[in-house]
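[1] Coordinates only, no sequence provided:
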């Protein structure tokens, strides 16, 4: 369980990015397109579950997209915990950019790509979401989950942009500086929630991935 500080109940939220997919490896833009884990992604998820940074997990939530729910399933098996899928935990919707490579997007939408890289807070993806919209969705849903499960250790397996916009809100980083944050596949982020406010303990933790590398050197 998370702890109670004085009379204030503190809830721990462990945000996890899904394991690698083939489209990650190809550096394709995708958000709502449902792509499963690659062989490497499955291995990353297994290493995460077997070396999870928390000894107790009370609840596991996951984006309803396969790459997230399959990553969550490894954690659920490790802790004998059911996974609850939630559409509100999805990645940003990349609209017409879904499935395209950087160069393909740059060729057709050069100005939008410039804004994506320099002022993500001002970007409107064609037929997609804005980062502001995703941030509002992320903050609202994770806050609801925390309020409904006060004092518990909660895992939420989701996506890179979703996690970064939530971290930006928690750290009071303007969205224009969103790319100052990085999320590797199966990275772990730990936040504490109390009475509507957030405290960040860990960002982009990947120690579990190094365990396999160390084993191969001995």
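    Perfect, I can see it now. The structure presented is a predicted model; accordingly, all values stated were derived computationally and were not measured.

[2] rest of the way, CA atoms for contacts and neighbours
    OK.

[3] from the chain's centre, how far out does the helix or strand where residue 157 lies sit?
    For residue 157, the host element (DSSP states H and E) is strand 153-158. The chain centroid and the centroid of strand 153-158 are separated by 9 Å, computed with Cα atoms, centre = their mean, to the nearest Å.

[4] here comes the other one, which I'd like you to weigh against the first:
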């Protein structure tokens, strides 16, 4: 693992330690072609799968040994998981699936920019969104909180063990905003590149620092 600790709590040497790894899936048709999507169950592209294998061979990912392993159950997260960790048994946390873009699912960026509320969110002018027929800030946040509660329950029941979740860019951004609310980053500042993510250290289920993967 390599990276830079950006936020550190001074009381990191006491309490039960758990590390949570959030890994974004590899490139899909959507990420490669700048198509707006979230709930559409896209597969990895050939190049996306190759990039994940290259990152795996570089040794950037954590070991699955003795770790609690999860995906969101979507095809792109399952494929990414298998490329990194093979056929390891794992669970799913569907609450941590990507934002549902509703009527803007699979829309090109040009069309998204024609929808003023989405344009403002996409450009980082506001942290609120409300996609017609899809998620709003409120519905997505409620779902993320439920998913985070599940992660906390997993770590509580497995003290000292790593938890690894292969999930989505928007979800990772939302979780980082939740866990490190004292850092004034907008959603896009937290967004990792496909195949990358964060290692978050918890003490007694409280997040104390993180490292970029």
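    Received it, and whenever you're ready, just let me know what you need. In this text, all values refer to a predicted model and were calculated from it rather than measured experimentally.

[5] re earlier: mean shift between the strand holding residue 157 of structure 1 and structure 2?
    By mean Cα distance after the TM-score superposition for structure 1, the fitted strand 153-158 of structure 1 averages 0.7 Å away from its aligned residues in structure 2.

[6] Specify, as a residue range, where that strand falls in structure 2.
    Aligning strand 153-158 of structure 1 against structure 2 (TM-score structural alignment) gives residues 162-167.

[7] residues in contact with the matching stretch?
    Stretch 162-167 of structure 2 is contacted by residues 18-25, 64, 66-72, 77-78, 80-81, 96-98, 154-155 when judged by Cα atoms under 8 Å, 6 or more residues apart in numbering.

[8] one more time with 7 Å, if that's ok
    The contact list for stretch 162-167 of structure 2 (Cα atoms under 7 Å, 6 or more residues apart in numbering) reads 18-25, 67-72, 77, 81, 97.

[9] residue ranges of the strands in structure 1, please?
    Assigned by DSSP state E, structure 1 shows strands spanning 4-5, 8-9, 11-17, 28-29, 59-63, 83-86, 100-101, 153-158, 188-194, 197-205.

[10] Which of those sits closest to residue 118 of structure 1?
    Closest to residue 118 of structure 1 of the strands of structure 1 is strand 28-29 (Cα to Cα; 17.0 Å).

[11] elements contacting that closest one?
    strand 100-101 (3 or more Cα pairs under 7 Å, 6 or more residues apart in numbering; DSSP states H and E).

[12] Counting by contacts, list what the strand it packs on packs against.
    Helices and strands touching strand 100-101 of structure 1, by 3+ Cα pairs under 7 Å, 6+ apart, are strand 28-29.

[13] Please state the offset of the strand it packs on from the chain centre?
    Offset of strand 28-29 of structure 1 from its chain centre (Cα atoms, centre = their mean): 16 Å.

[14] Taking the centroid of structure 2, which residue is nearest it?
    The centroid of structure 2 falls nearest to residue 172 when counting by Cα atoms, centre = their mean (2.9 Å).

[15] Done for today, thanks.
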